[in-house]
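Engineer: the sequence and its predicted three-dimensional model are supplied below.
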Amino acid sequence: MPPSKILSGFAVIFGAFLSTAASAEDATSDGTFTLERVEADLWRAEYCFDEPVDAVAFTRPLEGMRESHWTSVSDEMKLVHENGAAKLVSKNGSAFRCGSVDVKTYTALPPKNYYAFSPFSTGGMSVYTGYFTGDVQRDGTRQPFNLEAQFKGLPGEQVLGYDLSNLVHQYVYFGGEQLHRFDGLTAVIDPAIPTSARDVIVGSIPEVNAELSTLFNLKPSEPYLVYMAGGELDAFDGTSIKGGTQKNQILFTLKGRGALRIAEEDPTFFAKLTAHEVIHLWQRDIWPGLGDDFPWMHEGSADALAYELMRRTGHYSLDQYENAWSSAQQKCAERLEISSVHLGPAKGNFRVVYECGALVNWLMGALLNPSEPGQGIMTFWQSMAALPAEARATGESETLFFTQLSALGVTPVKIERLRSFLDEQPGNPAAAIEALKSDLGVTGP
């Protein structure tokens, strides 16, 4: 199947992935994890626990990859697959302390998920470690991992990551690229990345951080670690451009000859994508549970804020800014032909949470500031950032959104009308959006 055309990044798929509940005592299973690059496209992941376990469960769903690219190293053990997850067990059912799997490099994009491996043209590789996380089964209970980690590259390779001493969700780079230090970031840049894309990404990060620092009165605690991978830019004629974030990290993966054309022809594309990803890092710090319930809260809000920052930083002219918002409304209507906003992820219609989520933010901004909806968006998110830490950490972020809208003076009738839109799949989406705006008393975008 040819790679799909992906023109936007996302950081968290359906919010934070939650593993199965731990035991009643909230115990953890301690031990060690080693990920070694055995060959250019072969990796070995070894787990050793302080106490015997009945199974190692890889709980983050990953359609197809584990079945085709993961194998048990030991003939006495096997991988059992179910609904995209997997577990490593002894064939005879006995407990064990150590187990290993061999993993072949898999560079396709798993549906609604992160790239597991992002290749660099020089042989380097960014590896997403989230697929190696999970929990263990012991005596009928499940306990999360708490594993010290070690990462080993091929001879002469350096290994870079956010936290190389523990198994946590992060991007780990294996390779020989030099580190480049810029204002606000340290970067590993594939030489195949077009200069135009590289320069926009590097320049946009401090611009966006400066705007967000002013808005939220915060500053990043340390420079971001940014990877730009372009190992498959000449692999096919299509386009796959994806951004993703983990704690203090951004990964940009560019694939296909179409990505080269976008870099040359659309100077705003990478600025907007970069703004979206940087906003995700801020969201993670300020509202840790944002989007855990409904991903439009995370992705749609990031797009909405990105449009505003593109205008504030000068990357959008007034016409481009207005066209971006008009396009969001049009694309929202198109996506509502497939599913409602709430059911989008379950229906494979994930783009609806971006387009309609951004539109909901614009409508909210228009309710708060009819003459300047963009400023209304900023006012709202500043008020959300000013809430107590406990309130900001909630996983019920949609409820928090509408509660805060009420606190800012929007009437219950209008709040309920906006809320109900998220559940609707109207027969004529474009007309339904116009009716919604009429009911809310707003015009535009």
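Structural biologist: Nice, I can see it. Computed from a predicted structure; not experimentally measured. Residues are numbered from 1 along each chain as shown.

Engineer: for the rest of this, base every contact and every neighbour count on C-alpha atoms.
Structural biologist: Fine.

Engineer: contact partners for Y128?
Structural biologist: Shown in contact with Y128 (CA atoms under 8 Å, 6 or more residues apart in numbering): 114-117, 169-172.

Engineer: and what of F252?
Structural biologist: Applying CA under 8 Å, 6+ apart to F252 gives the contacts 226-229, 241-244.

Engineer: just these: which are in strands?
Structural biologist: The members of those that map onto strands under DSSP state E are 226-229, 241-244.

Engineer: which members of those are the farthest-apart pair?
Structural biologist: V226 and I241 (15.1 Å; CA to CA).

Engineer: between the contacts of F252, which is closest to A21?
Structural biologist: Nearest to A21 out of the contacts of F252 is G244 (CA to CA; 26.5 Å).

Engineer: quick one: distance of the helix or strand where T71 lies to the chain centre.
Structural biologist: Taking DSSP states H and E as the definition, one finds T71 inside strand 70-72. Relative to the centre of its chain, strand 70-72 is centred 26 Å away, using CA atoms, centre = their mean, to the nearest Å.

Engineer: which other residues reach it?
Structural biologist: Contact partners of strand 70-72, identified using CA under 8 Å, 6+ apart, comprise 78-79, 88, 99-104.

Engineer: closest to E398 among these?
Structural biologist: L88 (36.7 Å).

Engineer: quick one: the closest one and Y354, what's the gap?
Structural biologist: With the distance defined as CA to CA, to the nearest Å, L88 ends up 36 Å from Y354.

Engineer: try A235
Structural biologist: When distances are taken as CA to CA, A235 and Y354 turn out to be 28 Å apart.

Engineer: and the two? which has more neighbours close in?
Structural biologist: Relative neighbour count places Y354 above the other of A235 and Y354, with 27 against 10, counting by other CA atoms under 10 Å.

Engineer: who does the helix or strand hosting that one touch, helix- and strand-wise?
Structural biologist: Using DSSP H and E, Y354 sits within helix 351-368. The criterion is 3 or more CA pairs under 8 Å, 6 or more residues apart in numbering; DSSP states H and E, and the helices and strands that helix 351-368 contacts are helix 296-312, helix 318-336, helix 373-385.

Engineer: dump the residue contacts of the residue nearest to L368 when sequence neighbours are not counted.
Structural biologist: The spatially closest residue to L368, leaving aside those adjacent along the chain, is G376, at 5.2 Å (CA to CA, 6 or more residues apart in numbering). Applying CA under 8 Å, 6+ apart, we find G376 in contact with 364-370.

Engineer: report the buried residues of stretch 400-417.
Structural biologist: The neighbour-count check on stretch 400-417 (16 or more other CA atoms under 10 Å) flags 400-402, 404-405, 410, 414-415 as buried.

Engineer: put this next to the first one:
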Amino acid sequence: MPLPIRSSCAGLLFVVFMGTAHAADPAPLRTELTLTHIATDKWRADYVFAEPVTAIELGPQIGTYRKQAWRLLTNGVDLVVQDNNESLRSNKPLTQLSVEISRYSNFELDQYAPINHFSDGGADFYLGFLYGSLGQSEHKRDMAVTLHLQGLTGETVLAPSKPGADLAGYAYFGPSKPARMGNANVIIDPLAPAWLRDTIADTTAKVSQFYEQAFQRKLTDTPLISVAMIGFDGEPGSISIKGGVVGGGVVYRLQGRGLMEDHPKRRAFMAGLVAHEMAHVWQNNLARGGIGENDPWIHEGGAEAIMLEAMRATGIFTEEMADQYAQKLLKECDDLKDDVTIYRGFYACGFKRFNSYPMAPVPLWRAMLTRSEDSDESYSESMIQAILREQPATQKAQQHSEHLQ
């Protein structure tokens, strides 16, 4: 997928990207999509198609999101659900279509949150649920989208770093201005407790700078890390954390009474999470290649291994804390019988594999980044083995103790 083009003018942000199409498929259809924040809890999505279409195939149903929050403004268009997939269908060809979208706070398991609301009225709006393939006679065509984002008067509007058909990302609308921390921009909900703000700020600044030095490359764009606080309800000590890396940035949705309690273990957990997600940002920091659809243990176990090296090198984890973290993962993998095909195995057993290689995680991933970008290959076990065969054996303990200046 080509890199996005982004510019800004009078508060209006444009993001241009191409849909993914196979060579034998019809060419993507040019589509202008304007998402406007029209009121505190309302947006309007206006589509303009270069040629008439009769449908937008939106993909899997997202709970009650579209049924509950979407109001079709174009006559003759209906929201249709079939085989758990949703589409907008018109009774005649059209070149324009508009939808009003209202506040929605639900979260569906294994799906991106459609909208994350901040306590000050800001919102992260997931763009991916606006995209789909276009129906045109007997053909389906991908979208080649030019996206315009328009906020309320005086509002901050931020586009994702890397939007696209498969990596849509979140757009931020709200009163907050991002704060620069290391090589990332960060927006933290004003409701967030001081310990959480301090942990996120300290970890983001230190770890992002470590990754830049460790991988010897700068980020192609400045990622946005946004943290929305949903509330402090639930059982004592409970914490719910949802989100992750999407669109080149990191989005968090936090909830639970446990967030009100400052404790070293909570700080360590949150710091590790921030460093893990930032590792994913760096895994994707390529013009081509990178993460594919296979071998999730490489991505997740690799992020755990990279994270732990960063936490050691920056001093966020003491050597004892880092060793305890590693041993916990190794034991978990032993209990899972080294199965890298199940969810927790992606993390624990993926980490165990990276921990066992004769190259330490940082130089190995540095080589993987270079090889992937040079060859346009996705990360894979065969790539790792090829790199290991080409590198002279080194003392792993010595690599692990290396501190970048």
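Structural biologist: Perfect, thanks for sending it. Computed from a prediction, not measured in an experiment: that's the story for all the values here.

Engineer: follow-up on the earlier one: can the helices and strands packed on helix 351-368 of structure 1 go into JSON lines with extra columns for distance to I262 of structure 1?
Structural biologist: JSON lines is the format used below for those (distance: least, CA to CA, whole Å):
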{"stretch": "helix 296-312", "distance to I262 of structure 1": "18"}
{"stretch": "helix 318-336", "distance to I262 of structure 1": "17"}
{"stretch": "helix 373-385", "distance to I262 of structure 1": "27"}
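
Engineer: one step back: helix or strand right after the strand holding T71 of structure 1?
Structural biologist: Scanning forward in sequence from strand 70-72 of structure 1, with DSSP H and E defining helices and strands, the next element found is strand 77-82.

Engineer: what's the average distance of that next one to structure 2?
Structural biologist: With both structures laid over each other, strand 77-82 of structure 1 and its partner residues in structure 2 are 2.3 Å apart on average (mean CA distance after the TM-score superposition for structure 1).

Engineer: any buried residues in that strand, and which?
Structural biologist: Within strand 77-82 of structure 1, the residues that qualify as buried are 77-79, counting by 16+ other CA under 10 Å.

Engineer: repeat that for stretch 237-247 of structure 1.
Structural biologist: If you call a residue buried by 16+ other CA under 10 Å, then stretch 237-247 of structure 1 has these buried ones: 238-247.

Engineer: let's have these in a markdown table, adding distance to Q178 of structure 1.
Structural biologist: Conversion of these to a markdown table gives the following (distance: CA to CA, whole Å):
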| residue | distance to Q178 of structure 1 |
| --- | --- |
| G238 | 29 |
| T239 | 27 |
| S240 | 25 |
| I241 | 23 |
| K242 | 22 |
| G243 | 21 |
| G244 | 21 |
| T245 | 21 |
| Q246 | 21 |
| K247 | 22 |
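
Engineer: farthest pair within those residues?
Structural biologist: Pairwise distances among these were taken by CA to CA; the largest, 30.0 Å, belongs to G238 and K247.

Engineer: how close does G122 of structure 2 get to K177 of structure 2?
Structural biologist: Following CA to CA, the distance that separates G122 of structure 2 from K177 of structure 2 is 11 Å.

Engineer: settle it for me: which of those two has more neighbours?
Structural biologist: Set side by side, G122 of structure 2 and K177 show more neighbours around G122, with 21 against 14, by other CA under 10 Å.

Engineer: what sits against the more buried one?
Structural biologist: By CA under 8 Å, 6+ apart, the contact set of G122 of structure 2 is 172-176.

Engineer: kindly recompute the last result at 10 Å.
Structural biologist: Going by CA atoms under 10 Å, 6 or more residues apart in numbering, G122 of structure 2 touches 40-41, 116, 155-157, 172-176, 189, 228.

Engineer: same deal with I5 of structure 2?
Structural biologist: Under the criterion of CA under 10 Å, 6+ apart, the neighbours of I5 of structure 2 are 14-17, 146, 161-163.

Engineer: between those residues, which sits nearest Q136 of structure 2?
Structural biologist: Q136 of structure 2 has its nearest neighbour among the contacts of I5 of structure 2 in T146, at 19.4 Å by CA to CA.

Engineer: nearest spatial neighbour of that closest one, skipping sequence neighbours?
Structural biologist: With CA to CA, 6+ apart as the measure, V16 is the residue that lies nearest to T146 of structure 2, at 4.5 Å, once sequence neighbours are left out.

Engineer: now do the SS call for that neighbour.
Structural biologist: The local conformation at V16 of structure 2, judged by DSSP: H, G, I helix; E, B strand; the rest coil, is strand.

Engineer: try the one 10 residues further on
Structural biologist: With three-state DSSP as the basis, P26 of structure 2 sits in coil.

Engineer: for the stretch 1-150 of structure 1, what spans make up the helices?
Structural biologist: Assigned by DSSP state H, counting those that start in this stretch, the helices in the stretch 1-150 of structure 1 fall at 65-69.

Engineer: I figured R89 of structure 2 hits V53, correct?
Structural biologist: Yes: checked against CA atoms under 10 Å, the pair R89 of structure 2 and V53 is within contact range at 9.2 Å.

Engineer: any common contacting residues for the two?
Structural biologist: By the contact definition CA under 10 Å, 6+ apart, R89 of structure 2 and V53 are jointly contacted by 134-135.

Engineer: ok, back up a step: need the buried residues of strand 77-82 of structure 1 in a markdown table with distance to H276 of structure 1, can you?
Structural biologist: As requested, those are exported to a markdown table (distance: CA to CA, whole Å):
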| residue | distance to H276 of structure 1 |
| --- | --- |
| M77 | 43 |
| K78 | 41 |
| L79 | 37 |
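
Engineer: looking at those, which one is closest to M297 of structure 1?
Structural biologist: Taking these together and measuring to M297 of structure 1 by CA to CA, the closest member is L79, at 35.7 Å.

Engineer: which residues does that closest one contact?
Structural biologist: Taking CA under 10 Å, 6+ apart as the definition of contact, the neighbours of L79 of structure 1 are 55-58, 66-67, 70-72, 86-91, 101.
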